[in-house]
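Novice: Sequence and computational prediction follow.
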Amino acid sequence: MQPRHNSIDFDPDLTARPAIALDLNFRDYSTEIPVHQHRKGQLVLALHGAVTCQVRDGMWMVPPNCGVWIPGDLAHSNHATANAHLAYLFVEPDAVSLPDHCCTLSVSPMLREMIRYLAQQPLDYPDGGHTDRLVRVLLDELVLMRQEDFHLPVSDHPKIRLMAEALSADPADRSTLAQWAMRIAVSERSLARLMVQETGLTFGRWRQQLHLIIALREIAAGTSVQATSEMLGYESPTAFITMFKKALGQTPTRYLQGLEQAGMPDYSRTS
């Protein structure tokens, strides 16, 4: 049997098994995985810490006990927090019916442990054996996981891309839409229209979503709420917590605790 290769440079397309998995502790690897693609679809699961996945038209945040689904043959890059412990699940395109677009999924404790178990098995496990049967159940469970809204739409339009890159690098930048319009040489009205046209969100809502994604990543990495609020340019932790609670219904700490305890499948979809 093929030996186990738990490394970030492993090529998942070397095997045609329905699904295989890797278990990666990023204390042992670079936290930046450059743009790449593979035939198999990929679920990036955060066991601890967090990871941000980027594709051409968006950015997905993966907080603890959630996963981002990336369809096969889609170029993507990953940026993990320094304390991240991740699991990768690679799925053959025709093995199960999964979305043809990126999305963030809650992951149940049972599914999480099945993926971690699979990561320890030989890559060429035999048809009909114990691991093969487990994979069939694993894939059945995977399609039941509910979607979470940790997505930041990012357009290929050069002006929107420029804003996204600048605000990702300096999320404390509080420039208004009018100031951004002046900076990138368009009218405020044109930029407002372009933002909605390219991302489906107003500038204010888009920047808030960026802040939520960064906040979840930082707090999952162990950054304090106060330090996170300062990083995002809020006048006080209270102002930041108010924004977060208004957007997601809970304080940042309670929200992440809920994600760690949740991730249950939506069995109503089987009826």
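Specialist: Arrived safely.
Novice: only C-alpha atoms for contact and neighbour calcs from this point on.
Specialist: OK.
Novice: residue boundaries of the strands in the stretch 101-250 of the chain?
Specialist: 103-106, 147-148, 151-153 (DSSP state E, counting those that start in this stretch).
Novice: Relative to residue 96, which of the ones you listed is closest?
Specialist: strand 103-106 (15.7 Å; CA to CA).
Novice: Please report how far residue 80 lies from residue 44.
Specialist: 11 Å (CA to CA, to the nearest Å).
Novice: thinking again about what came up before, could you identify which of the strands of the stretch 101-250 of the chain is most buried?
Specialist: Per-stretch averages of neighbours, counted by mean count of other CA atoms under 10 Å, single out strand 103-106 among these, with a mean of 24.
Novice: how much distance is there from that strand to the middle of the chain?
Specialist: When distances are taken as CA atoms, centre = their mean, to the nearest Å, strand 103-106 is centred 7 Å away from the chain's centroid.
Novice: helices or strands next to it in the packing?
Specialist: Counting contacts by 3 or more CA pairs under 8 Å, 6 or more residues apart in numbering; DSSP states H and E, strand 103-106 is packed against strand 58-62, strand 66-70, strand 147-148.
Novice: Use this one as the comparison:
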Amino acid sequence: MFGKSENRDDYQAIGQPIGGMARALADGFYIDTHSHPRGQLIYAYVGAISVSTDYGSWVVPPQRAVWVPCNVRHAMQACGDVEMRTVYIREDAIPAELQTCCVVAVPPLLRELISAVVRMPVEYEQDGRDGLVVQLLLHELRPLSVVPLHLPMPKDNRLSKICARVLDDPADETSVQEWSQFVGASERTIIRLFPEETGLTYSRWKQQARLMAAVRLLAEGCHVTDIALQLGYESPSAFSAMFRRALGMTPTEYFRDAAGD
């Protein structure tokens, strides 16, 4: 895209602490589970990206990015047509705050720094202007606590079966009593295990699953009315109210131009 390699492997053994790469991904494009020795900042300049790891899943629009530490296995999928910007950071240069998978806020300054880094030559001058841009980018990377953008996954096989069904159909209204019969565990066990395994009650986990599905559908260009019906809400206004409570803005505002963050 900018005359640089689009192969992630070409950025792992470079001498510079940071390597920036740009790729255009078509709607639905899937990058299978993989890992690499450098930490990765995954950012959709346009569109949204879903990132899945053993620790949970994230869906982020242009105002946010996902940080994946070194050697953590992850998969990605484009939600809508995506202009992806990736920054690979050498382990010894990673800010201390970024030790686990997390969401990173991308205000206008960081957005422009990411854009500058992906345009730099791979072997940029570390003692020149490019090196100063890299230092500022590393300084600006800060984790953001946005719980609704993260869907933690349980390890318990019984809960995993429930979660898989909900992810396949976020509008599913199966009760805990019905789930208990499906997975062979008591209602009390399911109610107890969900907070232990995910930090969320079952109802809260299901709401976040719906919220993340909504973000994906919005990125794909679906209308709010259609999303509300698809996710089981009684009306578009009910869906919009839930969205605002969770993320502090309406669905339309959430995907406004990233520069308005």
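Specialist: Everything's here; your move. Small disclaimer: the values here were computed from a predicted structure and weren't measured.
Novice: follow-up on the earlier one: quick one, which of the helices and strands packed on strand 103-106 of the first structure is packed in tightest?
Specialist: strand 66-70 comes out most buried of those by mean count of other CA under 10 Å, with a mean of 28.
Novice: which position in the second structure aligns with residue 92 of the first structure?
Specialist: Using TM-score structural alignment as the criterion, residue 92 of the first structure maps onto residue 90 of the second structure.
Novice: give me every residue that touches that match.
Specialist: Counting by CA atoms under 8 Å, 6 or more residues apart in numbering, residue 90 of the second structure touches 12, 16-18, 37-39.
Novice: need those in TSV with distance to residue 159 of the second structure and secondary structure, can you?
Specialist: Listed next are the contacts of residue 90 of the second structure as TSV, based on distance: CA to CA, whole Å; DSSP: H, G, I helix; E, B strand; the rest coil:
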residue	distance to residue 159 of the second structure	secondary structure
12	37	coil
16	43	coil
17	41	coil
18	39	strand
37	32	coil
38	32	coil
39	30	strand
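Novice: Considering those, which are maintained in the first structure?
Specialist: Using both residues aligned by TM-score structural alignment, their matches' CA atoms under 8 Å, the first structure keeps these contacts from these: 16-18, 37-39.
Novice: Tell me the most packed of those, by neighbour count.
Specialist: Using other CA atoms under 10 Å as the neighbour criterion, residue 18 leads these with 28 neighbours.
Novice: For the closest residue to that one other than its chain neighbours, give me its contacts.
Specialist: Among residues not flanking residue 18 of the second structure along the chain, residue 89 sits closest, at 4.7 Å (CA to CA, 6 or more residues apart in numbering). Residue 89 of the second structure makes contacts with 17-19, 38-40, as judged by CA under 8 Å, 6+ apart.
Novice: related to what we said a few turns ago, out of the helices and strands packed on strand 103-106 of the first structure, the one nearest residue 164 of the first structure is which?
Specialist: strand 58-62 (9.9 Å).
Novice: mean per-residue distance, that closest one to the second structure?
Specialist: Superposing on the second structure and averaging over aligned pairs (mean CA distance after the TM-score superposition for the first structure), strand 58-62 of the first structure comes out at 0.9 Å.
Novice: Give me the contacts around that strand.
Specialist: Against strand 58-62 of the first structure from outside (CA under 8 Å, 6+ apart): 44-46, 50-54, 68, 103-104, 150-155, 213, 216-217.
Novice: Could you give me the buried positions within stretch 110-126 of the first structure?
Specialist: 111-112, 114-116, 118-125 (16 or more other CA atoms under 10 Å).
Novice: Helices - which of the residues you listed land there?
Specialist: 111-112, 114-116, 118 (DSSP state H).
Novice: Now tabulate those in TSV and tack on distance to residue 242 of the first structure.
Specialist: Listed next are those as TSV, based on distance: CA to CA, whole Å:
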residue	distance to residue 242 of the first structure
111	33
112	32
114	37
115	36
116	37
118	41
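Novice: Residue 168 of the first structure: which of these is nearest?
Specialist: residue 112 (29.8 Å).
Novice: who touches the closest one in this structure?
Specialist: residue 65.
Novice: other SSEs contacting the top helix by length along the second structure?
Specialist: Taking DSSP H as the criterion, the second structure has its longest helix at helix 202-219. Applying 3+ CA pairs under 8 Å, 6+ apart, we find helix 202-219 of the second structure packed against strand 39-53, strand 56-60, strand 74-89, strand 150-151, helix 157-168, helix 187-198, helix 224-230.
Novice: mean deviation of the fourth one from the first structure?
Specialist: Read that as strand 150-151 of the second structure. Here strand 150-151 of the second structure, set against the first structure after superposition, deviates by a mean of 0.7 Å using mean CA distance after the TM-score superposition for the first structure.
Novice: Quick one: list the elements packing against that strand.
Specialist: strand 56-60, helix 202-219.
Novice: Show residues contacting the longest helix of the second structure.
Specialist: Contacts of helix 202-219 of the second structure (CA under 8 Å, 6+ apart): 47-50, 58-61, 79-80, 148-151, 166-167, 170-171, 191, 194-195, 198, 224, 227, 231, 243, 251, 255.
Novice: Next, the buried residues of the helix or strand harbouring residue 254 of the first structure.
Specialist: Per DSSP states H and E: residue 254 of the first structure is located in helix 252-261. By neighbour count on 16+ other CA under 10 Å, the buried set for helix 252-261 of the first structure is 252, 256, 259-260.
Novice: about what we covered before: now, of the contacts of helix 202-219 of the second structure, which are buried?
Specialist: 47-50, 58-61, 79-80, 148-151, 166, 170-171, 191, 194, 198, 224, 227, 231, 243, 251, 255.
Novice: Specify the residue positioned farthest from the middle of the first structure.
Specialist: residue 187 (33.3 Å; CA atoms, centre = their mean).
Novice: Could you check how far the residue lying closest to that residue once chain neighbours are set aside is from residue 52 of the first structure?
Specialist: Nearest non-adjacent residue to residue 187 of the first structure, counting by CA to CA, 6+ apart: residue 181, 5.6 Å away. For residue 181 of the first structure, the distance to residue 52 of the first structure equals 28 Å [CA to CA].
Novice: related to what we said a few turns ago, I'd like the contacts of residue 89 of the second structure laid out as TSV, including distance to residue 132 of the second structure.
Specialist: Output for these, formatted as TSV (distance: CA to CA, whole Å):
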residue	distance to residue 132 of the second structure
17	12
18	12
19	14
38	20
39	20
40	20
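Novice: Now residue 146 of the second structure: closest residue in space that isn't a chain neighbour?
Specialist: residue 103 (6.9 Å).
Novice: repeat for residue 22 of the second structure
Specialist: residue 85 (4.7 Å).
Novice: contacting residues for that neighbour?
Specialist: Counted by CA under 8 Å, 6+ apart, residue 85 of the second structure has contacts 20-23, 42-45, 114-115, 118.
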